[in-house]
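**Student:** sequence first, then the predicted structure, then my questions.
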Amino acid sequence: MKNSHNRLFHLACKAAKYFFVGLFGVVVTGLLTAAFGIFHIFVLLLPWLWSWLLRLGITISCLLATAVIVESLSS
C-alpha cells in the first residue's frame, strides 16, 4: 500500500513528533530537578526555554497548517 501524503505533510508530522518528544523531555527534566532539590537551576533556564519552545511551537503549527492546506488542495 502506497502512502498518498506529500512530503511537506511528512516533514510537518515528523517535526511535530520531535517537538512533543522534546517538550516531554523538558517536563521530565523539570520534575527531576524538583525531586532532587535543584529546581532553582531549572527556574533560571525557564525564560530561555519558554521563548524557544514558543517560537518552535508557532513555527511547527504554521508548517502543519500549510501542509494540511496543500494536502486538501491536491486532493
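**Tutor:** Perfect, I can see it now. Numbers count the residues shown, from 1 in each chain.

**Student:** every contact and neighbour count from this point should use C-alpha atoms.
**Tutor:** OK.

**Student:** any idea how far residue 30 is from residue 10?
**Tutor:** As judged by CA to CA, to the nearest Å, residue 10 and residue 30 stand 30 Å apart.

**Student:** dump the residue contacts of the residue nearest the centre of the chain.
**Tutor:** With distances taken as CA atoms, centre = their mean, residue 19 lies nearest the centre of the chain, 2.2 Å away. Residues in contact with residue 19, defined by CA atoms under 8 Å, 6 or more residues apart in numbering, are 56-57.

**Student:** take a look at this one as well, against the first:
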Amino acid sequence: MTIRVVELLRQLSKTLTLVLVSQDIGLVASLCEKTIILERGRIVESGRIRDILAIPRHAHTQKLLSSIPSMQA
C-alpha cells in the first residue's frame, strides 16, 4: 500500500470507523486501536493491538508477527 493511501486511511479513521482486512500486521498496528486475528475464518484472538503485539497468545498471531521482516543484518 502506498504511503499516500495509508495517510488517507489514517485521516479517515479519526472521524470514521475503519474496517481493515490485512495480513500486514504492521499496517494494522499503525492504523487500528483494536483488532481481531482470524485463522481460517475463526476468531483466535481479539483486543487492543498493543496488547496483542506485547503478548501474542495464539500460535497464528505469533506466526503473523514472525513474518514481519527484521532490520537486523
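**Tutor:** Yep, it's here. Here the structure is a predicted model, which means the values were calculated and not measured.

**Student:** what TM-score do we get after superposing?
**Tutor:** In this superposition the chains share a TM-score of 0.26, using TM-score structural alignment, normalised by the length of structure 2; 33 aligned residues with a CA RMSD of 3.5 Å.

**Student:** element containing the residue nearest to the centre of structure 1, please.
**Tutor:** Assigned by DSSP states H and E, residue 19 of structure 1 belongs to helix 7-35.

**Student:** for the helix or strand that that helix is followed by, name the packing helices and strands.
**Tutor:** Sequence order places helix 39-74 as the next helix or strand after helix 7-35 of structure 1, per DSSP H and E. Identification of packing neighbours for helix 39-74 of structure 1 by 3 or more CA pairs under 8 Å, 6 or more residues apart in numbering; DSSP states H and E yields helix 7-35.

**Student:** how far is the helix it packs on from where the chain is centred?
**Tutor:** Centre-to-centre, helix 7-35 of structure 1 and its host chain are 5 Å apart (CA atoms, centre = their mean, to the nearest Å).

**Student:** how about it: buried residues?
**Tutor:** For helix 7-35 of structure 1, the neighbour count (16 or more other CA atoms under 10 Å) marks 8-9, 12-13, 15-16, 19, 26, 30, 33 as buried.

**Student:** quick one, that helix and helix 39-74 angle?
**Tutor:** In terms of direction (axes from the mean of the first three to the mean of the last three CA atoms, to 10 degrees), helix 7-35 of structure 1 departs from helix 39-74 by 160 degrees.

**Student:** quick one, what contacts residue 36 of structure 2?
**Tutor:** Counted by CA under 8 Å, 6+ apart, residue 36 of structure 2 has contacts 43-47.
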